[in-house]
Every structure is written in C-alpha cells, then in structure tokens.
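K.L.:
okay, structure incoming, though there's no sequence with it:
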C-alpha cells in the first residue's frame, strides 16, 4: 500500500483528474500491536480462482494460422490481437534489434493500404492500439468497434501478407532513426544502461538472450534493405502467428472472416524458437558502473528457468516475498527497521526459455553502500536457507489471483492471456495452470527452488553516482545503401467499409448521501467481480502553501505508514491478504485514496481504506524515515530529465505565487521537507482530508443498495475536526510571457528534452471540446502535425506531443518533445513553425476533420470499457462540473463540429509567441544550436 510514484509521462503531461491521496484525523502516536486491530477476513484464494474463466474456440486455417475466439458481449467492441512467434532472442549475430525494428516498419503502411497504418486505424476509432516486441514474441493489437472489425482484419492481414512493397529504403532509414531515438530515450534515464551490462554478464557469447531487444546502434546502422526484408520473409508467415478475436464476436462469425482476409496468405518458413539453456556463472561477478544518479543502487541477478518450468511460480513467489510485496522482507528490514535504504525491489522476469531473478536496493544517502550490500546478502542468504512462511505465500497467491481477475476486464486483456498461453505452452488455458500453481504452492517448494537457483554464483552490480562511461552513438549517415530487388505487388479486393458505429451507452449514474453528509457517486458495471472506490478531496498539490511546498505529498506518504491501530507492515499484510490495492496520491487539483478489490473482499477492504484515511498515526519515527526518503527522491528528480523539466516549467508559466506555479511532481523543496513537523502534517491532514471536503466515487458489480451500507459502516460516523477546512486561492495574476528558452545543463545526455508551453485563457470547467478536437490535428494524435514532422518525417524523435492539460482552473498547453541532441535547435524551430502555420493559414483539413471526428466518436465504447475508465469519467465530470450524461453526448456533439470551429478554438487559445521553452540537455552540445534561433536564452545548472 505504498504511495505509488506517478509515472513520469503522467507528471509531464499533467493530465488532470487522476486521483490518489487521503488522510484522516490524527491522534497522538501510540505503540501499535497486532492485538489492537482485528485481522480482516478474506475470501479463500480457491474461491477467487474459481471466478477466472475465459471460454474460447480455436481453429487453424490451411496456411497454418492459428485463430482463437472468445465471445464477450458486454460492449460492441472486438479486441484483435496478432502474436508472431519471433522476438529478439531469434536474431542472429549482427542483426540485433531487427525484430523491434520490424515492429516499427509494420506501422508504415502496406501494399494495399499505403501510408501510416496508425492513420488508417485512427479512422476506425480503436483503443489499446499498439505493438510491442520482447525477447520471445512480437505482437500487434487494437480494440475496435464491431462494425469496424472487417476493416481492421483487412489492415492486419495486409501487413502480414502484403507488406514488403511498402518497405523501401526511405521507410527503413526513417524508422531506423525513430528506433535509435527510442533507444536514446531509454538510455537517457537514470540507471538506463544497466540492462546491457546485466545481459552481457549473465549470458555467454552466442546466447539468444544476451542482447537487448532494442539492439545495438551499430547493428541498426548496418541493416540493409534486403537483409531486413529477408528477416520478414523468414519470420512473419501465418504459420508463425496467432490471431485472437475477443469480444463482440463468435466462432461462426469469425471463421469466414478469417478465411476471407488471411486465408490466401502463403505459408512461410517455420520459425522454431531458439533453444536456450539456463547458464550458470563460473564464479560471482562483482562490478561497478557509474551514472549521473543521486543514489547508489545495489543489484543482484541470476539467470533462472523460464515460464514453463516447474520452478517459475515458486521463484516468482520468492521474489514477491523478498522484495515485491509492500510487506516484503527487504522493505521491513532495510527500509523500515534499519533505514539504510530508500527503496527496494525483487522480481522475476520470466521468458519462454529463461528467466531473470532481480534484486535492487537504493542506498540511503550517507550510508556505507558496501555495508548495506553485506547486510542485503545476509538477508537474502537467510531467506534462501529458511524460506517464506505459509502466510507470506498465501498473501502472494491472493494478490496474484486478484490482479489476474482485474486484468481480465478488458477484452484485450483476455486476448493477451489466451495468445500467450497458445504461443508458449500450446494451450490457451495455460493461465489456469498458473493460477492453480499459485493457489497450491508451498513454502517448501519456494525454498527448494531458491536453493536450486539462487545459491549459484551471482552477478553483483553497483551503480554509483559519477560520470557515465562512454556511450555508443549511431554512425553518421551518408553511406550509399545497397540496392534491393523490386517487390512485385499483389492486388486484393477493395478494403471493406466501416458500418454504423452506435453511440456510447454510458451506465446510469446514481447518487446517495451518507449519514454524515458525504456524497457518493456510483455506477454499476458487472463485467468482473471487482469494486473500485475513490475517496476524493478538494486539495491536490495546489493546496500546498507557498512556504510549505511538498507538505501534501509527504502527508500522503505517511498515511499508510501506520494508523492508530495498525503499523505499516500490518497495513501492507492486510492489503495483500485481501488481494486489495490502496493507492494514495494527488494531482494538481485533487487528493485521493483509491481502492480496487475483488468484490468478495469489499467489506474488509473498506475497513482498511477507512483506517488509512481516518486514523493515521504520524509516528515521529516514521516521519523521519519518510522525510529522508522524500529528500532522496528530490535528489533523484534532479537527475531525471522529465522531472527536471516538470519542476522548472510551472513557475515560469504561472509565477511562483500561483497554486499551479510549482512542480508538477508535487515533491516540494529541501527546505520545506526538512522543516516540516508532526504538527504541520497533522494540520495538513485535518485541513484537507476530512468528510466535509470529500466525495466518494464507486464503480462495482454490486447494486448501490448493497454498497451503501458498507460505505456507511466504514465512513458514516466520520466527523470533521473543529479546525477550518483548507482553502485554495487563485487570485494571483498570471504573468504575461513571451517566447524564450531556458536551457538546463544535463551533461552526457544523448537526447534533449524540449518541454514548453503557455497558460491558455481557458479553464478546465470551460467547454474544451472544439479546442481538444483541433489539437488532435495539431499536437495530441500520432498523426498530429508536430509528431508527423519530428518523428514520421524527420526521424529525430521517438514521439512528440502537445496537449491541453485540463486543470480545474487556468489550463496550460504543454509540448513534450524528446529529440536527439544534435537536432535540438532545429527541433525547436520546427515546432515553432508547425504551430505558426496551423494557427495562421493552414488549419484543419477535410481529411483531418474526418479522421478526428471518426476517431473521437468510434473510440468511445472502447474508451469506457472498464470499471476503471468509468470511475475516471465520474471523477472528471465532478472536477469539471459536467453533467452525468456528458460522455453519452460526446458523439453527437463531436459530429456537429466543423473545421472552422476547431480552427477558431485553437487560434483563440494558443499563442506560440507566448511559449516558454525549457530544454534539458547537454549544454556543450545544445547551446550553440539554441543561440542560433535568436530567442532570449538562459542557461541553468541541473541542480
């Protein structure tokens, strides 16, 4: 039940109403014992396992294509998931990264559907649209409205059987550049180079898993067009693929459709997945690498058996007990008790042939890393020798089964489970075997698996603060490409049209008021036996006073670090025992406590949620521990390009006196965190986390009549403290801005992060439908003007986005553009040019209008498929003052929009001459490029 770090992408986008955070009235700290709180009773894990079932039908076309169909009529959508039996482990020497490169090439269009695949798919209104590559497989997936399924099948089959005529040298060169920028983006993160060292240490030369999926710059540079085409011919035939259709479809409908669109594709060579033994190191490897990081990180790694091994589940359980649970051994001993670490983790990454067992410890600043390492090894050795308890194993099993149930709410989630089982085990029901193993695994089996595999020599890597070792960059372009044979195209029948997509049927919204006046907003969704609850407070990071930045976040951190009846470990154990998840956090506008749980355990889960919200202990020892973690987190933010930008831009846009003029991370500053007292934190809780400032949002498979008594029991007797409720004021004037650049020097950065924008003359409570629709063309879509330019035309970035970030009050427009370092200045100039052109003479075209309206309306059913999506809609409607039927009216309102209305909305709100650009990059490389732009330039250190 630890505070979940908001993803960096979410911090940078500041996409409004998330939720997370809570509190309660605080009592004086008291000693907490197990006897003070009755243990909450959970449903037996066997009962949960019985809830998991995905009926399916399977057939095979004459060309060897395996098709699996799962019927689920809850919404008029179908998930189409295509899995190819090829991944990076199948790449020969000199061709690393080819599987992933082809993932990109297959989005570039095909012979009978030229141009961007994503552009064509956007017109279908998909959700969950993407492709991924990993060691063992490549998959492509999209969830589309049922009337759009035939066109989706045409497009997927065209890139399976009729692709290469569209893969020319220009396409290869472009996507090679995009992939290399994806690699730079990952490498540019703190600790971003560890994976390469880990794989090279654990696996010998020639081992299929020795190289990363992203590949090497040199191999990507050397890829010739004919070599790349041959890679496709050898691996992407229908007999090496699985197609899963999950959702509003049945086998009788699927058979003729699959035969029509895929049946004529010729078989290809059979790809037998590369065999791979589990290697054992001859002796322990102890190594140190340096990176521009704030904390020393200690890692321990072993190669272990793969996901079909009898030891896979026992080793996964071991990893969870050791460092994966919130109540893990490493958390309790190194973080909570000894306080020598600020973060720990342990996990099993299980692949087809092998797995990797990982342990990671971030050393607390000021501690002796070598001594912490010795203590880590002692804890691990003791755990291997004696194993977990039965209760620990049971908590892991419950958490796993609960997570699996919740993941199956989306039809795409079920499609992935079936495809994975078929691909690796030849059995779509393989997930049932895994569930049974989790439900029956014993401590003795876990201990025996650890003793078999974790007593072997370890890879012991320390990542210490310092300058990075040399970084291998891409070679300069300019070599003459080798000629490739011309592809003979094969014509097909015309692409089918899309039928009429029905408008969204949003569930009815109901309301009730608890006896203490707390409002409850509710919707029933009975797809899976899961209940989601958000207790939301009108607070957020904007509630921090200017001299108390970070107080809200630190207060939230402490809520699950002990209540007046349960300590932090008890809270974590109860959560795990129930298979529940309680997350605390905040956005700029709201603070919330979020619960997701299997409905069978709703009553005890609500009891736990209420205890966390209402009764925090704020024990002095825990305050000091969390303070140290928060200060360490601040230091880490200063090494992360996204966090550096997210801290720098808001005060430049809003001014330091505005509640929005502080870091989007909400983490505050060193001086505030150092000075915060227990009284300050109690006051913060009393001011904001209280029933007269709360709304409860619920989505459940139970009717409201059954949920209300349980909410009443948990929260109905909650009373507000006598102190005044907190208030936020946005009276401070927002400063006028003019275009300028603030360069933050981050040496050794292979990429620069361009992060810029301005405050718009609109608020989140305004009607932003036309503005957001216009921005689909300008900044938010894959085919937006700025992404099409910097990624799809120039190949300088892995992805660029400009967004209207809907805060409750005045909203910012923010551009997020990570670009290769040597193109930073040109990229800023290109962004400015694109905005100027769109906002003056070149607005939304008829084709862009059609694509936007179709995409925005046809995607609604998939966009509100799950209880989590419905819950988010209830909360955003409340935040922005929208009516309950807002989502149900989106389709008709969007279809009524014109290009002129979109253009006008954008031109009234967005003014590029007011943009302030923050650039995080290596000043020695970037500064001359930025100076050449002629804009005012300020250079700051990363600190």
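P.N.:
Alright, I've got the coordinates. Predicted model only: the values in this text are computed from it and were never measured. Residues are numbered from 1 along each chain as shown.

K.L.:
please count neighbours and contacts with C-alpha atoms only from this point.
P.N.:
Fine.

K.L.:
which residues of the stretch 251-400 of the chain fall in helices?
P.N.:
251-262, 312-319, 329-330, 369-386, 390-407 (DSSP state H, counting those that start in this stretch).

K.L.:
turn these into TSV, columns for distance to residue 151.
P.N.:
Putting the helices of the stretch 251-400 of the chain into TSV (distance: least, Cα to Cα, whole Å) gives the following:
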stretch	distance to residue 151
helix 251-262	10
helix 312-319	40
helix 329-330	51
helix 369-386	54
helix 390-407	27
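
K.L.:
wait, which of these is closest to residue 46?
P.N.:
Proximity to residue 46 (Cα to Cα) singles out helix 390-407 among the helices of the stretch 251-400 of the chain, at 9.1 Å.

K.L.:
rewinding a little: out of the helices of the stretch 251-400 of the chain, which one sits most buried?
P.N.:
helix 312-319 (a mean of 25; mean count of other Cα atoms under 10 Å).

K.L.:
and that one, what does it pack against?
P.N.:
Contacts defined by 3 or more Cα pairs under 8 Å, 6 or more residues apart in numbering; DSSP states H and E place helix 312-319 against strand 341-350, strand 354-363, helix 390-407, helix 430-440, helix 443-453.

K.L.:
6 Å instead, please
P.N.:
strand 341-350 (3 or more Cα pairs under 6 Å, 6 or more residues apart in numbering; DSSP states H and E).

K.L.:
that older thread, closest one to residue 581 among the helices of the stretch 251-400 of the chain?
P.N.:
For the helices of the stretch 251-400 of the chain, proximity to residue 581 was assessed by Cα to Cα; helix 390-407 is nearest, at 8.8 Å.

K.L.:
what angle separates that closest one from helix 443-453?
P.N.:
Interaxial angle of helix 390-407 relative to helix 443-453 (axes from the mean of the first three to the mean of the last three Cα atoms, to 10 degrees): 90 degrees.

K.L.:
and the next element down the chain from helix 390-407?
P.N.:
helix 411-425 (DSSP states H and E).

K.L.:
tell me where the stretch 551-700 of the chain has helices.
P.N.:
Counting by DSSP H, counting those that start in this stretch, the stretch 551-700 of the chain has helices at residues 551-559, 568-578, 602-614, 620-637, 641-654, 670-675, 678-688.

K.L.:
take a look at this one as well, against the first:
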C-alpha cells in the first residue's frame, strides 16, 4: 500500500524520511549508513565497530543503554551488508522521542571500552562456494572489492575504532526513516533536535562501479579438492531495478529459476535429479547488476549442471516462455511483493532501502503495478536480450578431480582455477 510520506535533509546532510502509519502502536526507525569495505586495511575495525555500535556512550555504559532501551519498550539491532550498515529500532509509539535522544547519544558520543587485546584468529581458507563467487565476480567484471579476499586479521586499538567511527558513522550520506503514527512535523522537529548535532561525512564508503557494465561471458571451472558437492554459479547481463525493462526481466528470471515450477527446477531437479538446490536471482548493488543462477548437486556433476543450464537459457532465449509460464511468474511476483510488506517492520526496512537508493519510498507498489502490465511478448523479448548463454559466464566448482571437458575456459583464455 502507498503511505503518505515526507522527505527532507538536515543541515548536517542526514536525509530524513517520515512515513505515516496512523494508529500504529509501534514506531519503526531505520538508519542506513554507507558502510562498504573500500580499504581492506579497515576490515577489522569495520567488523568490530558494527558489533559494538549502539551498545554504549560516554554518558551510558552497556547496562545503562540496555536499561534505557527496556524502559522505552524498544528493540535495537544492527545488520551489515556488503555496502551498508542498517540500525533498526522498534519502539512503543510513546517512546519515540526518548529513542531519538538515545540514538543521538550513541551516534554522537560513542564509547568503545574493553576492546579485545589480541587479534581474532585467522579465518579458515575460503570454502568452495566463497571461492567460486569471488572467481565469478572477478572474471565477469574485473578486480573489485566485492571479490577481494579478506586481509589477515589484526588487533584493533581504541584509537583505531574511534577514528573509524568518526569516518564511517556520519550523517552526510546516511538516511533515517521513521514510520510512525505521530505528526510528521513533530517527528522532524524531534529528529532535528536530537540528531542535528551529529556531524561528519560523507564517508566515501560506497562500492565503486564494476569495471565492466556487462559480464564477460565464457566458461570457468575450478577444482576444490575435498568439496562435498558440485556448484554452478553464473553471471549474465541485467538491467537495474529502476531502469526500463526491469519488470519484464524480473518475470523472465522467475520463469528461468525463481520459483518451484521454474524451467531450471523442472529440468535439473525433477527431470534429471542433478541438483538439490536451484535458484535464479537478479543481483544489484552500487557496483552494478547481474543475473545469477546458482545450483548445487552431487560431486562430479559440475559439467552436466553447466550444460543443462546453458540449454535452458538457450531454449528461453530462442523460444521464450509459454503464456502460462509468464502468467505464473506474474502471480508469483505479485505475491512476493505483498509478502515483502506483510508487517510494518518489514515494510520499514524495505522503504528505508528504497530511500537509501535515492528512489521514492513508494517505489515497490508502483513496481508491482508495472509488473502487472508486462505483456507476454515483453517477457519473451527480455529472454532474447538477457538469457543467451553466449552472453553468460558459467562457472563451476567441483571436488571430484578434473571435470569432463571445458575445464578452466573463461572466454577465450584457457586457465585452470584452483580454489
């Protein structure tokens, strides 16, 4: 559903979005902070800060913050993605002002006490899935922070953590979304009062774009001794979610592998019993967008998985989906849209994500209408444009020794990968 909303930017650069939810017993707050790992040397401080953010300030220790949160009837959590830090608060409506005061205290006057004295233990070598994903992103788009291996762990000092907090947790470039039944003008005044003194930024912690806008196609095979399954991962061309033609591509992706009766599922699981996990998804972040197929099967089946997936791509590119498949995908997309907004907490998180991308917070309802208007011919055209296997990088990882044929071919360059 579309809700009334207002959007403004404070003098410190913080974007504030207030979404009206009349009668809501809870207020939902979502603070989205750019938090991409752009410098591997900051990895340890980035991880530690995310774990400690919101736990104490110079005026409140950890217990005092917990007591104040309980008094307000609030729940606070922090989630980190490849490009953002999301701080979420659900609070009783009458506790909104107290929550904004607490949030301002934690952001403006952080306290990082009792840091670990020793560096964390060295991570185990990357597993086959992680190694394959890094290889796919590198071969498809070129070297990029998303595909970089983590640096060796090191101890983080108090000075390190405060310095990174000052750089990363800043208002300029961040977005605060408040979904509440309170008067929007009053909410904006409260936000300005408690978060207006917050300073700093922008941090520059945003993902750089990929070196290539479309993935380099080809075939890549990695050997990962000891792997207990065969993996397939692809990268194909796509269009951003705000770009023309995305709705048709979304339906094409669902026909390909987005639900239980998709082409890939029927071919790889039901007909040939090759894979026990099959999916296709549209991936998107600040670096770029791509169409991804991911499958897992028994060891020794990697080449067969790749061949069958390429056949399914080719069939859809050449013949398109049936009208029944397109309509089934449309119904699935409409149902998923409603599910994504099923609760106010989920709705607030989704809307905050839209706001952070710079689009209207009511983008999803408008997108649902766009999906409903996509014709069968438009879905077929999207299949022709985006699902051709010749435009796709098909990569596999297997632990059963050398796969049969095609090992290590990526584009026109023969190379064997060993994860």
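P.N.:
Sure thing, it's come through. All values reported here derive from a predicted model rather than from experimental measurement.

K.L.:
ok, back up a step: adding mean neighbour count, write the helices of the stretch 551-700 of structure 1 out as TSV.
P.N.:
As requested, those are exported to TSV (neighbours: other Cα atoms under 10 Å):
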stretch	mean neighbour count
helix 551-559	26
helix 568-578	24
helix 602-614	24
helix 620-637	19
helix 641-654	24
helix 670-675	15
helix 678-688	20
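
K.L.:
in TSV: the ones you listed, plus distance to residue 291 of structure 1.
P.N.:
Below are the helices of the stretch 551-700 of structure 1 laid out as TSV (distance: least, Cα to Cα, whole Å):
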stretch	distance to residue 291 of structure 1
helix 551-559	28
helix 568-578	33
helix 602-614	38
helix 620-637	12
helix 641-654	14
helix 670-675	23
helix 678-688	35
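
K.L.:
select, out of those helices, the one closest to residue 706 of structure 1.
P.N.:
Residue 706 of structure 1 lies closest to helix 602-614 among those, at 10.6 Å (Cα to Cα).

K.L.:
mean deviation of that closest one from structure 2?
P.N.:
Helix 602-614 of structure 1, aligned to structure 2 and superposed, deviates on average by 3.1 Å (mean Cα distance after the TM-score superposition for structure 1).

K.L.:
residue in structure 2 paired with residue 883 of structure 1?
P.N.:
Under the alignment (TM-score structural alignment), residue 883 of structure 1 pairs with residue 360 in structure 2.

K.L.:
that match: neighbour count?
P.N.:
Residues within reach of residue 360 of structure 2, counting by other Cα atoms under 10 Å, total 15.

K.L.:
quick one on the thing from earlier: wait, which of the helices of the stretch 251-400 of structure 1 is closest to residue 812 of structure 1?
P.N.:
Among those, helix 390-407 comes nearest to residue 812 of structure 1, with 33.3 Å by Cα to Cα.

K.L.:
in structure 2, what stretch matches the closest one?
P.N.:
Per TM-score structural alignment, helix 390-407 of structure 1 has no counterpart in structure 2.

K.L.:
by contact count, what packs against that helix?
P.N.:
Checking 3+ Cα pairs under 6 Å, 6+ apart, helix 390-407 of structure 1 ends up next to helix 568-578.

K.L.:
host element of the residue lying closest to residue 649 of structure 1 once chain neighbours are set aside?
P.N.:
Spatial nearest neighbour of residue 649 of structure 1, chain neighbours left out: residue 918 (6.5 Å); criterion: Cα to Cα, 6 or more residues apart in numbering. Assigned by DSSP H and E, residue 918 of structure 1 falls within strand 916-921.

K.L.:
mind checking what helix or strand follows that strand in sequence?
P.N.:
Note on strand 916-921 of structure 1: by DSSP H and E, the next helix or strand toward the C-terminus is helix 923-931.

K.L.:
list the buried residues of that next one.
P.N.:
In terms of neighbour count (16 or more other Cα atoms under 10 Å), helix 923-931 of structure 1 has its buried residues at 923, 925, 926, 927, 929, 930.

K.L.:
likewise stretch 196-208 of structure 2?
P.N.:
For stretch 196-208 of structure 2, a neighbour-count test (16+ other Cα under 10 Å) marks 196, 198, 199, 200, 201, 202, 203, 205, 206, 207, 208 as buried.

K.L.:
surely the fifth one touches residue 174?
P.N.:
Right, residue 201 of structure 2. No. Using Cα atoms under 6 Å, residue 201 of structure 2 is not in contact with residue 174; the gap is 9.0 Å.

K.L.:
quick one: secondary structure of the residue mapped onto residue 275 of structure 2 from structure 1?
P.N.:
Under the alignment (TM-score structural alignment), residue 275 of structure 2 maps onto residue 797 of structure 1. Assigned with DSSP: H, G, I helix; E, B strand; the rest coil, residue 797 of structure 1 falls in the coil class.

K.L.:
residue 797 of structure 1 reaches residue 787, doesn't it?
P.N.:
No. Applying Cα under 6 Å, one finds residue 797 of structure 1 not in contact with residue 787, separated by 8.4 Å.

K.L.:
identify the contacts common to these two.
P.N.:
Shared contacts of residue 797 of structure 1 and residue 787 (Cα atoms under 6 Å, 6 or more residues apart in numbering): none.

K.L.:
so what touches whichever strand or helix holds residue 289 of structure 2?
P.N.:
Using DSSP H and E, residue 289 of structure 2 falls within strand 288-297. Here strand 288-297 of structure 2 makes contact (Cα under 6 Å, 6+ apart) with 229-238, 240, 274-283.

K.L.:
show me which of the residues you listed are buried.
P.N.:
229-238, 240, 274-275, 278-282.

K.L.:
follow-up on the earlier one: contacting residues for the residue nearest to residue 649 of structure 1?
P.N.:
Listed by Cα under 6 Å, 6+ apart, the contact set of residue 918 of structure 1 reads 741, 742, 743, 754, 755, 756.

K.L.:
which of the residues you listed sits closest to residue 232 of structure 1?
P.N.:
Nearest to residue 232 of structure 1 among these: residue 754, at 35.2 Å, using Cα to Cα.

K.L.:
where along the stretch 201-350 of structure 2 do the strands fall?
P.N.:
Per DSSP state E, counting those that start in this stretch, the stretch 201-350 of structure 2 carries strands over the ranges 218-223, 230-235, 275-285, 288-297.
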